[in-house]
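Enquirer: Below is the structure, and that's it, no one-letter string:
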């Protein structure tokens, strides 16, 4: 029984040893690479594990590149993986670019990948252009009619501009700006509706894809709707504003007139008070003149006769006023 137990332990130890050996030394992966024409040693595969690089990722990339007729460098693939790149995506992109006759060096592909862009998708977009639908763009023609346009922008990736080039949002913004400018320069909205292709031509002539990661192939106006009559609305608002201004100025003039009238009334009351005050001084002055001998009795009677004569003349001239006074 002890001999059987020892044999079982030996077989178990051998099994564990073989498992550990195959775990650290991926013989199956090495054999697969050998059959695919990729020359790589078992020691290099072991060193990859020690460098925290999964051997299967690198070997599969080498196999894919070799089968596609590409020459990939193992050290460069490892360096790209350690830099945080996507080795499989870069390999797929290189193979697709090679088949599509697109000049895509390995250094550029890794730079695009490390920049955060999907290099494989970019290559696919270079082969099969992408259609971008713009949001509704509102613009006003010179006759004041509002137009709402929608466009389809066909673009393909510009491999050379993927690193540092502007994205899809910039392209949409520039296209929208071009549509607004084109509609705004039109004399009437009817001319825009009759020839919507003029918008596409004008926008394309501006070279809106400069500095972006895309190349604009075409801009097609998908739909144009008529909105509000902005010119009429603005004229109505202006008329209402002018009316309010005129009313405010009229109210200001009325207030000034009322204030002036009140000032004149106050001034008249003040003058009347001064007259009454002056009339009250007449008897006092006459008494003073009598005492000083400057006014005689005959002078006094003569003045009274003049007052009576003046009063009679006023009554004859204004008989109605006399009747009212009675």
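Expert: On my side now, so go ahead. What you are looking at is a predicted structure, and each value in this text was computed from that prediction instead of being measured.
Enquirer: contacts and neighbour counts: CA atoms only from here.
Expert: OK.
Enquirer: Now the longest strand belonging to the chain: buried residues?
Expert: With DSSP state E setting the assignment, residue counts place strand 214-229 as the longest strand in the chain. Buried residues in strand 214-229, counted by 16 or more other C-alpha atoms under 10 Å: 214-216, 219-221, 224.
Enquirer: try it against this one:
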């Protein structure tokens, strides 16, 4: 009788261990969350992600977010972007922001911008709200030998179609610094100003 009780306890412990291992390997709660949100994801898809060394939550949670926002994004697209080293959550957030702002942005374009090392979400935000970049002080010598220092404030708006390979913030500041020292010569008569601000408005 005592042997049967011990055997029963061993069997129950083994079953609990197997269930714990299954719940660890198969994200059942994540699968239930996806089904509750209306996203059709098979349990074997989640197992396949584990085998491909993909963290399922990094793909399924953005997929749920995209589905709720009305975007047509596939699981394979998000998983491929994750395997390529991209930030899936940031790409989905950028797509949602672009969709809300009526900006045409495909998943392929957003993924390419993200893989190029640019912040695609910030680019979408800058397309809606231009960003003001303030340069360091730029020094120039007037014709009468007076040194004049100026600080430029540049208003930039992101062009998503040309973002890959386009100028970044550091490049914009460098170009403004190269092109702003020449106009300082005409300021030779403004001797009482040691520091001035010159607003520039540009687009990239």
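Expert: Perfect, I can see it now. What you are looking at is a predicted structure, and each value in this text was computed from that prediction instead of being measured.
Enquirer: re earlier: output the buried residues of strand 214-229 of structure 1 in TSV, with distance to residue 4 of structure 1 appended to each entry.
Expert: Below are those laid out as TSV (distance: C-alpha to C-alpha, whole Å):
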residue	distance to residue 4 of structure 1
214	73
215	76
216	78
219	82
220	83
221	85
224	89
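Enquirer: Which stretch of structure 2 lines up against the helix or strand just after the longest strand of structure 1?
Expert: Remark: after strand 214-229 of structure 1, the chain's next helix or strand is helix 230-292, criterion DSSP states H and E. Helix 230-292 of structure 1 corresponds to no residues in structure 2, going by TM-score structural alignment.
Enquirer: Which neighbouring elements make contact with helix 230-292 of structure 1?
Expert: Secondary-structure packing of helix 230-292 of structure 1 (3 or more C-alpha pairs under 8 Å, 6 or more residues apart in numbering; DSSP states H and E): strand 145-157.
Enquirer: and the helix ranked longest in structure 2, how far from the chain's centre?
Expert: The residue-count maximum for a helix in structure 2 (DSSP state H) belongs to helix 2-25. Distance of helix 2-25 of structure 2 from its chain centroid, counting by C-alpha atoms, centre = their mean, to the nearest Å, is 45 Å.
Enquirer: how about that helix: buried residues?
Expert: Buried, per 16+ other C-alpha under 10 Å, within helix 2-25 of structure 2: nothing.
Enquirer: hmm, who's touching that helix?
Expert: Residues outside helix 2-25 of structure 2 that contact it (C-alpha atoms under 8 Å, 6 or more residues apart in numbering): 47, 50.
Enquirer: do the same with stretch 125-136 of structure 2
Expert: Taking C-alpha under 8 Å, 6+ apart as the rule, stretch 125-136 of structure 2 contacts 97, 101, 151-160, 169, 173, 177.
Enquirer: Name the helix or strand for the spatially most central residue of structure 2, please.
Expert: Structure 2 has residue 90 as the residue nearest its centroid, 3.6 Å off, counting by C-alpha atoms, centre = their mean. Per DSSP H and E: residue 90 of structure 2 is located in helix 88-100.
Enquirer: for residue 132 of structure 2, same thing?
Expert: strand 131-134.
Enquirer: what's the mean gap between that strand and the aligned bit of structure 1?
Expert: Comparison of strand 131-134 of structure 2 with structure 1 after fitting gives an average deviation of 2.0 Å (mean C-alpha distance after the TM-score superposition for structure 1).
Enquirer: which helices and strands does the following helix or strand past that strand pack with?
Expert: Using DSSP H and E, the helix or strand that directly follows strand 131-134 of structure 2 along the chain is strand 138-141. If you count contacts as 3+ C-alpha pairs under 8 Å, 6+ apart, strand 138-141 of structure 2 packs onto strand 147-156.
Enquirer: which bit of structure 1 covers the strand it packs on?
Expert: Taken onto structure 1 by TM-score structural alignment, strand 147-156 of structure 2 occupies residues 146-155 there.
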